[in-house]
Structure formats: C-alpha cells, structure tokens
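1. Got a predicted structure here, sequence first:
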Amino acid sequence: MSAVPMIPRNGLIWLLIAQVLVILPHLGHLPLWIIGLWLVCAIWRVQIFRMHARYPRSWLKALMMIGVGCGVYLSRGSLIGLDAGVVLLIAAFILKLVEMRSRRDAWVLIFLGFFAVTTSYLFYDSLPAGLYSLLPVTALLAAMIGLQQSAAGTHPWPTLRLAGSLLMQAIPLMLVLFVLFPRLGPLWSLPQPSDRGVTGLSDSMSPGDIAELSRSSQLAFRASFEGPIPERDRLYWRAVTFERFDGRRWSQSLASQVPQAPDWTPRGTPVQYSVVMQPSGRPWLYALDVPQVEASDVRLMTDFHLQRTRPIDQALLYQATSWPESLREPGAPPATLERALQLPAQGNPRSRAWAETLRREYPNPANLVQALLRHFNQQPYRYTLKPSSVGADIVDGFLFDTLNGFCIHYAGAMTFMLRAAGIPARVVAGYQGGEINPSGNYLSVRQLDAHAWVEYWRADQGWIAIDPTFQVAPERIEQGLEEALSDEDELLDDSPLALRRYRDIGWLNQLRFGWDNLNYGWQRWVLGYQGERQLDVLKELFGKLDARKLGLLTVLTGALLMAVLAVIVLKPWRRERDPLVRLFRRFERLLARQGIERQASEGARDFAERAAALLPASAESIREFARLYELARYADRPSGKGELQASFARLRRQLPWRSGARWEPKAVPDER
C-alpha cells in the first residue's frame, strides 16, 4: 500500500493562518472556549508535522466531538438555530485540523473555511467586514496553492503573491456576475442572530423603553431625498402604532396588523425618497405619512404603517413617496374608533376626573386638544432621560406629581387624557429628525432619534398628528435629542469611542461624515442591489430584458472578460525585443517545418551544422546564416542585421513549406 502524501509545510502554514483570519470576525459571538480549542488543535497539528505527536485515535475524536457538542449546548442552550450552528461550524473547522492526514482532508478543511467566511456576513455586512473577508479568502487560496507544492516547500511569500494575483484576476468576473446574474430567493430563511446589536422599537413599549434606545448611537436607517431635505419638524418617521393600553404598557392591536389599505386622500406636495434600513428583526418599514412603496412584499396596514411580509434581517433598500398633508380616514370605521378609545377599567383616577372636567369645559375636541397642549407648555414640565418614579398609576404620577419624563410619557399621558375625554387617539412610535450628512446630502437616523407622538381623530378631518413633547422641549424637534439633553451625561453611553461624541472637533466630524458616506454608498449600491433594484438598473442599461437575453448577455460578457484576462496573463505582446534573436527564432521555425528541431543545449553553430548535414542542398545557405548571425551577434558589425536578413530570405526561398515536399534547388545569384 502506498504511503499517504504528507501535507506540505507551506500548505500547513497557510492553513493555520487562514484559520486565524476566518475565526477572528466571529469572536464577538463565539464562546471563549473556542479560542482554547483552536490553540490546542493548532499546537497538536504542528507537533504531528514535526513527528512529535500522533494523530488522535477514533475514540479520542469521538470524545472531542461529544465535548464540543456539550460546550455548544451549555453556551447557547441549544444545538439548533443560527447561533449554535455557527459555533458548531467553527468547531468542526478547528477539529478537522488535527484529523487531517491527506491532501484530500486539507481540501475539505479549505472548503469549510470558505463556508465559514460567508457565515460572517450573517452578523456583519458593513464595508469594513466586506474588505476584511478578502484576507481569509486570500489565505485559503494560498493554502490551496501550498498543497500543490512539494513537502520541502518552505516559501510562503511567493505563494501569497500568487494567491493575491489569482484573487485580483477573479474580481472582474465576480463583478460581472454580481451585476448580471439574477438574484434568487433563499431556499430557506434563517433567524436573525440574537447578538446582532440594538434592534430598535418593539411591538410594545413602556415609558422606559424609548429612553433606553435614546442612549444608543446605533444606526436605524439612512434616507436620501429627491430634492431638498424637508425641515426637521416635518420629519416624523412612522414605524408602528400603539392602540392598546393595559395600565403600564402600550402595544399593537391585532386589527392594526391586517394588510388592508385604509381610506386616505393625497394632498399637498409629495415627498420622494429612498431608505436604506438596518436589520431590525421586525417587519415594519420606516416612512413619512402617508407612504406608498412599490414593492410586492410591502403593504400599507390599517393604521397607516408599512409592513413587510417577513422581518428585516439584512440591510434593505426601498423607495417611497409620501404625502404628509393627506386626509386620513375622515370617516373611520366604528371598530377603529372603538380601539382608539380603549382604556383599562381601573387606574389613574385623577387623570380620568381631570379629563371629564376638560370635556365639560371644552366640548369642541380641537379646543380640548389645545388646552392640553397649553398645559404642557405652561406648567413646569421637564424633558429628561432620567424621569422620577411614578408608582402604580403612571399617568397620574407623571401629570400631577413628578412632571418630568421622556417623549413616551407625554405621548402616553395625552393619549390617555384624550381617550378619557371621549376623543379617539393613539400613540405613534418611530423616529423624529435625523442628522444631515453634508458629504452625501442625506439623513442618518439613529436609535437616539426614537420618538413617540400622538394622533387623534376628528370627524371629516380624519387623523391629526400632534406632538406634546414640542410644547415642553421644542429644541428636541427643531435641533435634535443631543441639543435638547446636552446637560445630561448618559447620552451615547453605549459608544464611548464613537466619533459622534467628538462632533465639536471639526476634522473628526468631517472624518465621521466621510466614513458614514462611504458606508452608505456600500449599503445603497452593493447590499441594496437586490431583486427589483437589479432589474431596474439592468433595464436602464440594456432596455427590456427577458431570461434568454439576460443569460446570453451574461455568457457573452463573461467570455469577453475571460478573453481580456487571457491576453493580460499570457501577454502576447511580450515578444523578443532583440531583432537578431527574433530573426534566429524564425530560422528555427523554418527548419522545424523540415523536421529539424533545435535541442535546448545546442548552440547556433552546432544546430546549423546538423541541419546542413540533413539538408545538403541548402547546406551552404544554412552555414552562411549561422556565420552571419554570430558576426552580427557577437562582433557587433554595423551591417550585420541587413546581411543576416538577406541570408534568411535566400534560405527561405530555397526550402519547401513543409517537410517531404518535392523540390528542385534553384540557382541563387551571388548578391555579394
């Protein structure tokens, strides 16, 4: 039985480097024992190569697999799911290292590495993550090249240069396939990683939830407008509507999640914009009222919020058109109004009594709303991220005792008061404002821009949006949260190194804007190049497309690109520049057609003598060419090149075009 070929040293070096580069981006969501596992397996593998250790026996490999399974279960609570699956994949990628005996095993390890690189995009899909992924891919290519070298190969750097060259050659073809190859829907769906970061608004909310979000600088979405960016006080980005109140929390009603378009009439000037939304794990889309989105999987729900058929678990690009001045449900269905009047049977007695007093004093709903807004404006209410404790009756405690709170306190209290006074009302949660990036002229909306406001219903006028927070802290709406709460030191607590904390330093702020603009371009033009967006771009470039035309275009473009790459790699223009050497190569090819091939160790004179012996009729011309070549090449005769060309022309006229042809020697006149 033949011995199994040993893994070359160069290939093993690059396999170990590739494992480090593949595992690094996963460290943020891997248990710490994975690091120890890799160190043990890497040292063991090196010792095996040095013949200081043996391969693990079958019982030991089984024990290691069971140990890894137990570790994953203890650290993730399950062996099923995306988080546990990625940990199992990385663990298998590591364990295969010590079990690897042959080149075939090494190939399996490399393919596992490529798959592990792709799984990192489930957690990080930013521009730095995309650029970093080129490093492990290059290392894996270097390992593939190293496997083809001898066991004595000890030169990793030439291998790296070749791997980098192969990667650079593959990039143009990758770009062609990226642009032309149709996007296919997933065969299955994966749950969003649980540790992907702040996800934003949820389907229910208590007063403290938005305050927690507002301490985060995590990006929620970016928006670009066709035309000037609207004023800040018009930038109310609806996400979800809360209609149910249980005395502590506001939440969605089941009826509001029905994909049935409500009655509304467009008014005013429409606003057109595109949004690149970050993964939220929720199905809601962010938009200004009232939005229309041309996407087959997006619906306008009965409460005017946009909802997708599946959660947003990766960056999503969509275009929307909104009519902020629209007339919304002037004749709302009784069921809708009933939901907008729902209150718990008990609780907050002082607020209920005050609402009844206001109802008697202001029978007109518009006057009652204005009275409440004046109350918030004239009384010593304070806008803060650190509200005082309010006790069991949160509305009573806020309105009559603490008089301080965040936007959800004001929106929730006013909605409660309007409902208690018999006016249909509901809480709207979303984001308000955003930061304009002058480098790209777009808005960046972050979790700290999370906001809640109120909309109430009036007959023949429909739903009307009001913001009680504006009466207490107008700077929150006109300038943003950071300016409104500049005296509080808990903002951006989750990002101590974020450049946003140092926006008062000019050059750092410019650096922040430039980097954000670069990431926005990556998300908009690369991550957002999916489905309908791809079809729109291709139609703009090539007109109407069908499957046959697109397939033909892909094949032709790929073939043209491969031809260009072949020309670049083979470099046919790199012919011999020395005219004497070029002429001698023609002499060699001329004799090769007569069946006389020059040997690698054969000089010009020896080759000519052998050819003269085999072709006696042209012997004199062959010897003359060799003599003139030596004189022109080594004696540097000024007329040598011309004499050599004339000698070659005479010889070419004498010899037939191919070996075995019948010919008669012609008399050649003496041209000397």
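-> Perfect, I can see it now.
2. From now on I want contacts and neighbour counts done on CA atoms only, so please keep to that.
-> OK.
3. So R658 versus L254, what's the distance?
-> As for R658, its distance to L254 is 89 Å (criterion: Cα to Cα, to the nearest Å).
4. likewise Q314?
-> Per Cα to Cα, Q314 is found 26 Å from L254.
5. Check R45 too.
-> 58 Å.
6. more crowded one of the two?
-> R45 (22 against 9; other Cα atoms under 10 Å).
7. quick one: secondary structure of that one?
-> helix (DSSP: H, G, I helix; E, B strand; the rest coil).
8. gap between it and G71?
-> Distance, R45 to G71, using Cα to Cα: 22 Å.
9. And stretch 301-311, what's buried?
-> Residues 301-308, 311 are the ones in stretch 301-311 that count as buried (16 or more other Cα atoms under 10 Å).
10. before we move on, what about stretch 334-349?
-> Neighbour-count burial for stretch 334-349 [16+ other Cα under 10 Å]: 336-337, 339-343, 347-348.
11. ok, which stretches of the stretch 1-150 of the chain are strands?
-> For the stretch 1-150 of the chain, strands defined by DSSP state E, counting those that start in this stretch do not occur.
12. got it, and the stretch 351-500 of the chain?
-> Applying DSSP E, counting those that start in this stretch to the stretch 351-500 of the chain gives strands spanning 382-383, 404-405, 425-432, 435-437, 442-446, 450-458, 462-466.
13. Alongside the first one, take a look at this:
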Amino acid sequence: MNLNLPIPRTSLIWLLIAQALVTVPFLAHLPFWMIGLWLGCTAWRVQVLRMRADYPGTLLKSVLFVATIAGVFLSRGSLVGLDAGASLLLGAFILKTLEMRTRRDALVLIFLGFFCVSVGYLFEDGLLWGLYSLLPVSMLLAGLIGLQQSLPTSKASGSLKLAAKLMLQAVPLMLLLFLFFPRLEPLWSLPQPSNKGITGLSDNMAPGDMADISRSAALAFRASFDGPMPAQNQLYWRALTLDQFDGRRWSQSGKAMRIEIPDWQKRGDERSYSIVMEPSGRPWLPALDIAETTLADVRQMNDFRLQRRHPVDQTLLYSVHSWPQAIRETQLSEATQRQNLQLPARGNPQSREWAADLNRRYPRVDALVDAMLAHFSDEPYHYTLKPPILGADSIDDFLFNSRSGFCAHYAGAMTFVLRAAGVPARVVAGYQGGELNPEGHYVSVRQFDAHAWVEYWRPGIGWRSVDPTAAVAPLRVEQGLEQALAANEEFLADSPFSALRYRNLPWLNSFRMSWDNLNYGWQRWVLGYQGRQQVQVLSRWFAGFDGVVFFGGAAAVIALLALWLFKPWQRENDPQLRVFKSFERLLARHGLHRREAEAAQAFSQRAALRFPAQAELILAFSAEFEALRYAGQRRSLMPLRRHLRQLRRRFPWRFSTIKTMEER
C-alpha cells in the first residue's frame, strides 16, 4: 500500500464514524469546550470531503494545537494525571482529523483510536463499556481495511463485514491469551481522575458527613459468601477507626496509622467470602470483623482494619476470612488507653456531667453501655438524613436539644460520653448491610449504606462493638436505610433517575438485578482473573497432567484453530486452477490484481503490458494454460508449473512499488 496516496472515500467515512464512537464515552471526562472542538473539526473535514472547504493552514493548526494544550491546563490545573492525559490524547485524536490527507495520516488516526479505546478502560471497566468498545474497534478496523481498497466503487459494507469476520476469527486467540498469558503489573501509573474517590468514606468525620454520603447510590463493593449468607443486622463492614476528637470532628490519630500487629485470638465460626471493590481512591478494604486476607500488599493495622499499601484505583477482587466472635486486645498499653480516652479540655459540659452521673450509677461498663442504649431507645430521638445545624458544643446540642441525627451523631455522642465516663472508646466507620441479589447470591453495598458505630474496651474482655443507631432506628440495621427514613424524607432524593428508587416495581427491579448480576460476573471472573486466581484456576484444570499431555493438548488446540481459520477443505480442488491461482498471487504481490470476472487471456495480456521484462514468460504461461484447459487433450501439468517457476525467478525479490492501473 502506497502511504502517500489519498484516503479512499469508504475508509474516510468509517474513520469519521469511528472517531465519533471513540469520543462519545469520554464526554463526561473531557472539558466542555472540547466537545465544540470535536464537532468543529468533524464538520470542517466533512466540508473538505464535499470539496466545499480546503485543509487548514499550518498557522491555524499550530494555534489550535497550542490552544488545546492551554485549555487542558486551565481546565484540569495540570498536564499530568489521568484526566489531563486523557484530554490531551483525545485532543490530538480530534485535531488529527484536520490534517488527514494521505493514508499515512489515516494510519496515525487509527492507531490513536485504538489507544483511546484502551484508555477508556481506566475510567470504566464494566460489562457495558466492554460491549460498547467493540463498536469503535470494528469501525477502526473497517477504516483500516478501506485503506487497502483502491477501487472507487468499493462498498462500505464490505469493509465492515470483513472487519467483523476478522474480529470473530481473533476470538479463539484472545481466549487463549486471556486464559494462559500471565497478568503483569502495569509498568506505569497515573494519578486517578478528579471525579473518582470523591463520594465515599473519608479519614475524618463530622456529624453531617455520613448523611451526605448516604444520598449517593454509587456502588462501594459486592460480597459473596462461601457458606450461608449472614443476617442483615450482622453485616458490619469495618473500613477504619476514628480515635481523635477536636470538639467537632473525629479523625485518625498518628497511632492509628502505625503498622503494628494487633493482639487478637480467633474464636467461633469462620466466615469466608470474596469482595469485588470499586475504585475509591482510599487504601482501606472493607471487611467483617475480624478479617484476614491473602493479598500480598495488604496488612492488618493495629485497629483491626485491612489497609492496602496503595489506594484502590481500579476494581479490586480479594478473598477474606473473618471471625466475628474473635477476642480483641484483652490488654491495652497506657498510651493506647490515653488515646482512646482523649477529649478536648473544654466543651460539652452537659455531656460530661451526664457521663459522670452514669459512671456513679453504673460502675460496670456493660451496664453503663446498656443504660445509654436504653436512653436512646426510650427518649424521643429521631433518625434523619436532614439533621439540624449544631452549635459550638455539638455533643450537648445533639443529646439534649435537637435529638435528631444520623448514625455519625449517635456514634460520636456515645463515644464522647463513654470517654468522659472513663471507658476507652472509639468510632468505627464503614458500611452496614447491603442489598441481597437472589440470582447471584451476593450482597451489593452502596454509599448510602455508609455507617458509623462504637467500639468500647473492657479490661480482660477486650474491644466490643455496639451500635447506638440500632436502638433509635432498628429498621436501619435490620432492613436498610430506605425503610428507616421518616415518611417525609424521600430515599435518594438527589438521584431521581436511579433505578434503586423504583424497587417496588417488580419488572424493573428484576431487570436491574439481572443486569447487576451480569456485571458482577464480569468483574469477578473477567477483571478479577489475574495473579493468584489465574494460578489457582489453571492448577485445578491441569491437576494431574504432565508437561507432555499439556503441550500436546495445546498443539492439538492450535491445530484445530488453524484448520478452522485456513479451511483447507475450501481450497481449489482443480489442479489446473490451483496453478493458475498461484500465478494470480504472484502478480498480486507485485501490484497487479485480477479484476472480477476477467478472463485468463485478458488478464495475462494486461500483465504482459504491465511487466514488459517478463512479458514473454507470462504469455507462454497463458498459452500453456489455455491449451491445457480448453484443448480437450490429456496433457501433463509439468510444462505449466515449469513456466510458473521460471516466471518467479524472473521477478525481483522485492515487491514492486510501481502504481497499478487502478491506482493511477
């Protein structure tokens, strides 16, 4: 293919369609002005195709290039990072349209398009994107095939059909590579886009923070259990603990961030399950108490949370083993006790006075805790996503004035009172509950399941968990957030189009569950098929097989694939025609193709004119073929094959670069 030739019309049409299909999924991640750039460049190139405009000059292209870089910098604040990098890549992909004159330019656009499709998986790796990405890939392949066609009458549908056929033929090889090729860690990394990791748990908590998170229907993770599914009120997913209070906000202390092996003992039944976690931009891995995992880069911190060395920037699959009845730290160091008794020197006098009264009336820690839970249950406290604004003494204002709040209000207030009463305590932040999918037998935990509860410590017993929200709104723990809200509060009011709001419609809910089950299977068995899981699957498949059997089976599979791809049974059975097909292929390699329905004699005469140095041999081959084919005599194929061998020797080794008649 001569790369300096103009782009065929068929190929150009497919390339413009492919560019649209590649760009559309990125619109949510691009600066708004880049949409106008894309539409403008496309419209200009279409006008050039219609010969109503000329290509832009060097000055205009330079201005657009510099303006695009400046626009990305101003929109993203940097030229480094995934958002900025993707914007620059799409900008180059769009601007290339304006200077796409020759087939060489078209090849650059095609390769950029393939790379853009791959970059799309950094933003979205769900099943829907996986299916959609087949469309732009097919169009790019159709454009690539169109570049090889020189006839102006070539049909656009033919390029698309051939592209689809090539993709189908690539499926067996793709499956082999997926199953057997080892997964490698990326050789590069980029900061995650700014729109990831915003909705979710933070490393600090003020009373209204959890209420804000609970307005989001974004998926946090999915979990499937090896055995029976635990009850809803037992699904407390620990993410992190907050043991520092500044009078308004709970946060992690420096001690909580240290890597220390906690003291705990396994007790009771073990729960085994696997979690597929969505990107969060945070290093914490949600898990039931008390958890262990086999991931190499995950450690159990001194507050029993699981933490990864690096933030979770892409979908992560990990297996967990938990012991809910484990004994946790029967002895605490003085430094740890001081930290979990820490309170500001001043503030919230009513709460401190109540704590002192509880301490006098209930010298046993468990009795004091039960008294607080009874107080929350008996007094007119309310569970709400719209808590009133609290004053400077937020704990006092909540406990004795507003008495309305979300889980963070109750957990923070109870932890404060316990500390004021001399009981080491801390806030645990994570998620509670989850929606059971009966088709896949797993639970989906979303951001509106975010929850906070309390851990308090008893000498010789260790840490124990208690949830004051369950005393105020037991439906929140037993059935979920939607059932716990008051009649005047609408579930997911900020997301009117969320399908979760319409779970009362059986047909819609059934469709949502089925689609979610497909997505979960995609994430677990496709995206999660790497590293240890890949080794485990292959070990099960080939357990008991030796190397000879394995490689013999692999060779047999490859042979079957080769038979399916090359289809030797469909090759020409006529020996005379097989030799003539070889003659056709020889000339095609040197730039001359036989036209549709062109007679052998006419093709040979055109070839003799095209290659004067080999004209004598070409005509001799043609005469021998006609005599053999049409004389009606039984003659040997040897002379015909001899002419073909002589002709091969007379052609140069390098393929000819002379233009064909069609290209002229």
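-> Thanks, I have the structure now. Note that the coordinates shown come from a computational prediction; the quantities given were computed from them, not determined experimentally.
14. Kindly provide the TM-score of these chains.
-> A TM-score of 0.85 describes the superposed chains when it is computed by TM-score structural alignment, normalised by the length of the second structure; 603 aligned residues with a Cα RMSD of 2.9 Å.
15. quick one: which of the buried residues of stretch 301-311 of the first structure is nearest to M100 of the first structure?
-> Among these, P311 lies closest to M100 of the first structure (Cα to Cα), at 40.8 Å.
16. so that closest one sits in a helix?
-> No - checked against three-state DSSP, P311 of the first structure lies outside a helix; its state is coil.
17. So the spatially most central residue of the first structure versus Q432 of the first structure, what's the distance?
-> The centroid of the first structure falls nearest to D125 when counting by Cα atoms, centre = their mean (3.4 Å). D125 of the first structure sits 26 Å away from Q432 of the first structure, going by Cα to Cα.
18. now L60 of the first structure
-> L60 of the first structure is 59 Å from Q432 of the first structure, by Cα to Cα.
19. higher neighbour count, the two?
-> Neighbours of L60 of the first structure and Q432, each counted by other Cα under 10 Å, are more numerous for Q432; the result is 26 against 11.
20. who's in contact with that one?
-> By Cα atoms under 8 Å, 6 or more residues apart in numbering, the contact set of Q432 of the first structure is 232, 235-237, 449-451, 477.
21. What segments of the stretch 201-350 of the first structure are helices?
-> In the stretch 201-350 of the first structure, the segments counted as helices under DSSP state H, counting those that start in this stretch are 207-213, 334-339, 349-361.
22. Mean deviation, the shortest one versus the second structure?
-> I take that to be helix 334-339 of the first structure. Here the mean offset of helix 334-339 of the first structure against the second structure after fitting is 1.4 Å, by mean Cα distance after the TM-score superposition for the first structure.
23. for the last one, same thing?
-> Once superposed with the second structure, the aligned residues differ from helix 349-361 of the first structure by a mean of 1.3 Å; criterion: mean Cα distance after the TM-score superposition for the first structure.
24. So which residues make contact with that helix?
-> 368, 395-396, 399, 417-418, 420-422.
25. OK, contacts around T138 of the first structure?
-> Applying Cα under 8 Å, 6+ apart, we find T138 of the first structure in contact with 160, 163-164, 167.
26. Looking at those residues, state which has the most neighbours.
-> Counting by other Cα under 10 Å, top hit in these: A163 with 22 neighbours.
27. can you redo the contacts of T138 of the first structure as CSV with distance to A608 of the first structure and secondary structure?
-> Listed next are these as CSV, based on distance: Cα to Cα, whole Å; DSSP: H, G, I helix; E, B strand; the rest coil:
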residue, distance to A608 of the first structure, secondary structure
L160, 45, helix
A163, 44, helix
G164, 45, helix
L167, 46, helix
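28. CSV for those residues, including distance to Q523 of the first structure?
-> What follows is these, written out as CSV (distance: Cα to Cα, whole Å):
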residue, distance to Q523 of the first structure
L160, 30
A163, 28
G164, 26
L167, 23
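29. So what's the residue count around the nearest residue to P365 of the first structure once chain neighbours are set aside?
-> If the residues on either side of it in the chain are set aside, P365 of the first structure comes closest to I423, at 6.9 Å by Cα to Cα, 6 or more residues apart in numbering. Residues contacting I423 of the first structure under the criterion other Cα under 10 Å number 22.
30. residues contacting I423 of the first structure?
-> Taking Cα under 8 Å, 6+ apart, we find I423 of the first structure in contact with 341, 365, 456-458.
31. now swap in Q265 of the second structure and tell me
-> Going by Cα under 8 Å, 6+ apart, Q265 of the second structure touches 326-328.
32. any idea what it aligns with in the first structure?
-> Per TM-score structural alignment, the equivalent position to Q265 of the second structure in the first structure is T265.
33. contacting residues around E609 of the first structure?
-> 622-623.
34. And the helix or strand containing it, how far out from the chain middle?
-> Using DSSP states H and E, E609 of the first structure sits in helix 604-614. Taking Cα atoms, centre = their mean, to the nearest Å, one finds helix 604-614 of the first structure lying 66 Å from the centre of the chain it belongs to.
35. ok, now stretch 152-172 of the first structure?
-> Relative to the centre of its chain, stretch 152-172 of the first structure is centred 26 Å away, using Cα atoms, centre = their mean.
36. Then stretch 397-408 of the first structure?
-> Offset of stretch 397-408 of the first structure from its chain centre (Cα atoms, centre = their mean): 42 Å.
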